[in-house]
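A.B. asks: Kindly generate the corresponding structure for this input.
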Amino acid sequence: MSSDESDFYGDDDLVGDLKRKVEHFDVNKWWEDHEALKTPLSTRAGGASENMSLLHNPYAGDPYAWQLTESVDAFLSRLPPATTEETPDHRWIWVCNPYIKQKSRHEAENQRVRGGEDEAPEAEGADIATLMEAGEERLHFASSFIDQFRAPGISGALFIRETKKAGMDAANDILSLAKRLRVTCGKWMLFCTVFEVNEVWGTIAKATANNELGIGAKVAVKSNVDHRMERLICVYTADFSDKSDVTRVAEKLKQLGLVKDKPLYYKPDAYTYLGIASGNPWEIRASIYDTRSLLGK
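C.D. replies: A predicted model of the protein is given here:
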């Protein structure tokens, strides 16, 4: 902006008065006088307890989730994933984006679906029950089709080709159905060692709380039975079909130094609800995106 554009407008007395006020304005004193001013960010940072209508938390009251009444640093100190132990009701630590309104966890349909209790709160109007019923029927149809090629005399090459085609067709149908039923959440999956999980989780938690990533994130806590040294962190987005948003989150993860030599993979929650994992009998790829394909490396 040029000096002419930044000049005060008005008569000489008004201009002179405004310039005197600017010259004598004490920024530090203003902040001291307005220290108690409550904005969403300052309230969260200060750990104030009053209701903040502009912010949202579907995990309000959950002891294993970030609360709007505490700073992110306090949350990370309270629940360090490297040493926080699982309970019968809690296998994950959660942080949700407070700027995106989501259904309360207590109202979420996935809390009443076996295997869905640990997924992100679904979108309003999501019909998980119908997805699971129709999706399982579609997978059964794919299995029946594949079984036809197990007969004697069928070449192995033909069996593999038809299995992959049947799986691909089923996957496309399931994703289209999930979109229509509003079961659209998905997640980027990161694995790190127990020695680095606190630092990696801290980076993701802060970025999520600051509206820089997706709708939420979770990290696996210390298991009482599984003593592997790897921990899983999931970074959720609202819509697996929104490739630009999925890519945006991947790019931010890369900026944060979390995309390194190995690619990260993105899995829609619809696959999780239906138990579609690596090595499934339909040869369906368990992820639909990876950072190498989306980001070019």
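
A.B. asks: from here on, contacts and neighbour counts on C-alpha atoms
C.D. replies: OK.

A.B. asks: Tell me where the chain has helices.
C.D. replies: 12-23, 27-33, 40-46, 72-78, 128-147, 156-180, 197-209, 243-255, 269-273, 291-295 (DSSP state H).

A.B. asks: Would you mind giving the ones you listed as a markdown table with mean neighbour count and distance to Gly61 added?
C.D. replies: Formatted as a markdown table, these follow (neighbours: other Cα atoms under 10 Å; distance: least, Cα to Cα, whole Å):
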| stretch | mean neighbour count | distance to Gly61 |
| --- | --- | --- |
| helix 12-23 | 11 | 46 |
| helix 27-33 | 10 | 33 |
| helix 40-46 | 16 | 16 |
| helix 72-78 | 16 | 13 |
| helix 128-147 | 17 | 25 |
| helix 156-180 | 17 | 30 |
| helix 197-209 | 20 | 17 |
| helix 243-255 | 17 | 27 |
| helix 269-273 | 21 | 24 |
| helix 291-295 | 15 | 34 |
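
A.B. asks: would TSV of those with distance to Thr237 be doable?
C.D. replies: Below are the helices of the chain laid out as TSV (distance: least, Cα to Cα, whole Å):
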stretch	distance to Thr237
helix 12-23	45
helix 27-33	37
helix 40-46	22
helix 72-78	20
helix 128-147	17
helix 156-180	14
helix 197-209	11
helix 243-255	7
helix 269-273	10
helix 291-295	15
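
A.B. asks: quick one more, to check against the first:
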Amino acid sequence: MPPDAMDLDPPSPPSAPDAEPCNPCVHLLPYARDTNEPIAHFLQRLPPAQAALTAPAHLLPPWYWIANPHRSAYPAHPKDVPSFTREGAALLQAFRQNMASLGRGDYAVKEQLRECLQREIGEAAKRRGVTAGKWMLFPQVSEVNEVWRTVCEGVDANRLGTGAKVSTSGKEGDPARLICVYTRDFTDVEDVKRVLYALVQMGLVRADMPRGIMYKCDAYTYLDIYGNNEYGLRASVYSSKEMLGER
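C.D. replies: Coordinates of the predicted model:
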């Protein structure tokens, strides 16, 4: 599984909505919030800013996790990653062949093919339940505990998406930590916006941020589509500056 893909399969539906808290992250214990664990206890047990002080980086898990305890927050259908990756690989191969058949010009046709590829990947992801995506925050290590606390409280209160994770260490020479806030369906633009607006209301995102924050989908991760990819696809599906500019 790609390292940044969130393995949160939809829980089995209960007899009554949200009758009991669910925890798809339970298999990630002890580096995730346990079922019914108070937020304050979880944050005290695993403070991300102090992670590097507890063990060398190579002995730490890459992430600390929290899952939304509300079953209604999750998609209704389980994901089928093998089928999606097969379909996605076929779409990418067809795109490469179609592009190779065109000349140096044909820019309009090439852009149409690219838009078609993006749409078809989204349709395949939807069909196979591979719809998770995440907004990415990069707080400085001096701020990460407080930002993570706010995110965890939002996840627990069902104000955000299906869950979140925080990196336990930054890249060498980079004091920032990565926090991913997941939504259940990157093709559901209104839900993606809803989570972004909640982050704004929590004071974690501002419309006037110079670069804003970006949103990536796990479907692209499974297909190894990153920045500067050969298909000309934007690795980040959405940006906060674009979405907040629409308001």
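
A.B. asks: sorry, back to before: the helices of structure 1: which one's closest to Tyr99 of structure 1?
C.D. replies: Of all the helices of structure 1, it is helix 197-209 that lies closest to Tyr99 of structure 1, at 8.2 Å by Cα to Cα.

A.B. asks: quick one: that closest one to structure 2 mean distance?
C.D. replies: Helix 197-209 of structure 1, aligned to structure 2 and superposed, deviates on average by 1.0 Å (mean Cα distance after the TM-score superposition for structure 1).

A.B. asks: mind checking what Glu123 of structure 2 lines up with in structure 1?
C.D. replies: Counting by TM-score structural alignment, Glu123 of structure 2 lines up with Ser176 in structure 1.

A.B. asks: Its match and Ser144 of structure 1, how far apart?
C.D. replies: Using Cα to Cα, to the nearest Å, Ser176 of structure 1 is found at 21 Å from Ser144 of structure 1.

A.B. asks: From the centre of structure 2, point out the most distant residue.
C.D. replies: Largest separation from the mean C-alpha position in structure 2: Gly103, at 36.9 Å (Cα atoms, centre = their mean).

A.B. asks: Trace Ser244 of structure 1 over to structure 2, please.
C.D. replies: By TM-score structural alignment, Ser244 of structure 1 lines up with Glu190.

A.B. asks: Could you report the distance from that match to Met243 of structure 2?
C.D. replies: 10 Å.

A.B. asks: got it, and Asp18 of structure 2?
C.D. replies: Asp18 of structure 2 is 31 Å from Met243 of structure 2, by Cα to Cα.

A.B. asks: in structure 2, what residues pair with stretch 186-203 of structure 1?
C.D. replies: On structure 2, the counterpart of stretch 186-203 of structure 1 by TM-score structural alignment is residues 133-150.

A.B. asks: Quick check: the aligned residue for Leu139 of structure 1 in structure 2?
C.D. replies: So Leu139 of structure 1 corresponds to Leu92, using TM-score structural alignment.

A.B. asks: Which residue comes closest to its match once chain neighbours are left out?
C.D. replies: Leaving aside its chain neighbours, Leu92 of structure 2 sits nearest to Leu117 (7.5 Å; criterion: Cα to Cα, 6 or more residues apart in numbering).

A.B. asks: Test my guess that the one you found contacts Leu91.
C.D. replies: Yes - Leu117 of structure 2 lies in contact with Leu91 (Cα atoms under 8 Å); the separation is 6.9 Å.

A.B. asks: Identify the residue of structure 1 aligned to Gly163 of structure 2.
C.D. replies: In structure 1, Gly163 of structure 2 lands on Gly216 (TM-score structural alignment).

A.B. asks: what sits against that match?
C.D. replies: Shown in contact with Gly216 of structure 1 (Cα atoms under 8 Å, 6 or more residues apart in numbering): Trp94, Val95, Cys96, Asn97, Ala120, Thr208, Val235, Tyr236, Thr237.

A.B. asks: Which of these fall within strands?
C.D. replies: Trp94, Val95, Cys96, Val235, Tyr236, Thr237 (DSSP state E).

A.B. asks: most neighbours, which of the residues you listed?
C.D. replies: Taking other Cα atoms under 10 Å as the neighbour criterion, Cys96 ranks highest of these with 31 neighbours.

A.B. asks: And that one, how far from Gln67 of structure 1?
C.D. replies: 9 Å.

A.B. asks: now swap in Phe159 of structure 1 and tell me
C.D. replies: 52 Å.

A.B. asks: and the residue nearest the centre of structure 2, what does it touch?
C.D. replies: The centre of structure 2 sits closest to Lys134, judged by Cα atoms, centre = their mean, with a distance of 2.3 Å. By Cα under 8 Å, 6+ apart, the contact list for Lys134 of structure 2 reads Cys180, Val181, Tyr182, Thr183, Tyr215, Lys216, Cys217.

A.B. asks: so what's the counterpart of Arg114 of structure 2 in structure 1 closest to, chain neighbours aside?
C.D. replies: When structure 1 is aligned by TM-score structural alignment, the residue opposite Arg114 of structure 2 is Gly167. The shortest distance from Gly167 of structure 1 to any non-neighbouring residue, by Cα to Cα, 6+ apart, is to Trp282 (4.7 Å).

A.B. asks: Is that neighbour in contact with Lys164, as I believe?
C.D. replies: Yes - between Trp282 of structure 1 and Lys164 a contact is recorded at 6.8 Å, counting by Cα under 8 Å.

A.B. asks: what is in contact with those two at once?
C.D. replies: By Cα under 8 Å, 6+ apart, no residue touches both Trp282 of structure 1 and Lys164.

A.B. asks: Quick check: closest non-adjacent residue to the aligned residue in structure 2 for Cys96 of structure 1.
C.D. replies: Using TM-score structural alignment, the equivalent of Cys96 of structure 1 in structure 2 is Ala67. Excluding the flanking residues, the one nearest Ala67 of structure 2 by Cα to Cα, 6+ apart is Gly163, at 4.1 Å.
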